[in-house]
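Asker: structural data only, the sequence is not supplied:
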């Protein structure tokens, strides 16, 4: 059986691995059924953190979130994360792979969602924000989530903790 290589987001992943010094082709196994990182499906927004690659894909006919373990070279099961009524995009993962944050759209309303792999729990962190939100990211330890919101008529960056509470950002550098 011949091996194929990951081509989606390769420049992005290679830049993370090599500090933009040059591209490295990552030889992950190809699976036409979509059970591996490399597949014939549309995989978007890959992000690397620690040993994990998280990305959105249309592998099951809906845009869902997938988590790939580069050490075990397999997709990890994410029970309770993906649902038919939620279109997921822009995922990020903590270094230990426990927390996944992503933007989701349900009936035209956007939210920033946090998934805890240990408890198999999905929460909308931005239920209280009556505005559009996008582009989430998560700190390496999974304690802080940053994302954009247009609640004030412009795109601002907001910081929240895992409990969904806004974090105060000091404005005075002293």
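Answerer: Yep, it's here. Predicted model, so just to flag it, every value in this text is computed and none were measured.
Asker: could you use CA atoms for every contact and neighbour count after this?
Answerer: Noted.
Asker: residue ranges of the helices in this protein, please?
Answerer: 10-18 (DSSP state H).
Asker: alright, now check it against this:
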């Protein structure tokens, strides 16, 4: 093998080693959580929201290598399973919880278009709220009973506050035995 071929071979191996190191360094770790029951991990955790009864905490985390909403039960000291809440093709942000945490209002940003979604733990489904805005929405906040959602919108070219009443026929999030008063 000539000296030129040997240099080319060493250069090729050097490139392979560098690329392998970059791939390993950029890959998410196999065990992305410190412990499945811990509130904080070694990853970014932000935008906390507390349920009205003080039992549940929702927050945005990048534990799995993507931004997702997680919920932690402060009483049981463990994460709550939220099937179908986080989609692979959408970034979830700004969670807000109803009184018992049954409803989670949040922003889902898919392909650069933010929409307000509502997750119902009883049905384990998310739905996009029919707002019909072509412009931005941000910072949703759900009422303790889950009927009303307030948020910011830029549909008039500035940030304004909007109120969405989900109506009389929604199942309210109220503590057991509480009287229901719908006006």
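Answerer: Perfect, thanks for sending it. Source: prediction; values computed, not measured.
Asker: tell me which element residue 23 of the second structure is part of?
Answerer: Following DSSP states H and E, one finds residue 23 of the second structure within helix 3-26.
Asker: return the set of buried residues in that helix.
Answerer: Neighbour counts over helix 3-26 of the second structure (16 or more other C-alpha atoms under 10 Å) mark no residue as buried.
Asker: quick check: the gap between the aligned partner of residue 45 of the second structure in the first structure and residue 59 of the first structure.
Answerer: The alignment partner of residue 45 of the second structure in the first structure, by TM-score structural alignment, is residue 43. Distance from residue 43 of the first structure to residue 59 of the first structure, counting by C-alpha to C-alpha, to the nearest Å: 8 Å.
Asker: residue closest to the middle of the second structure?
Answerer: Compute the mean C-alpha point of the second structure, and by C-alpha atoms, centre = their mean the closest residue is residue 69, 2.7 Å away.
Asker: my guess is that residue meets residue 86, correct?
Answerer: Yes - counting by C-alpha atoms under 8 Å, residue 69 of the second structure does reach residue 86; the two are 6.8 Å apart.
Asker: overlap in contacts of those two?
Answerer: residue 92 (C-alpha atoms under 8 Å, 6 or more residues apart in numbering).
Asker: which residue in the second structure aligns with residue 54 of the first structure?
Answerer: So residue 54 of the first structure corresponds to residue 58, using TM-score structural alignment.
Asker: show me what contacts that match?
Answerer: By C-alpha under 8 Å, 6+ apart, residue 58 of the second structure lies in contact with 48, 49, 50, 69, 70, 71, 72, 95, 96, 97.
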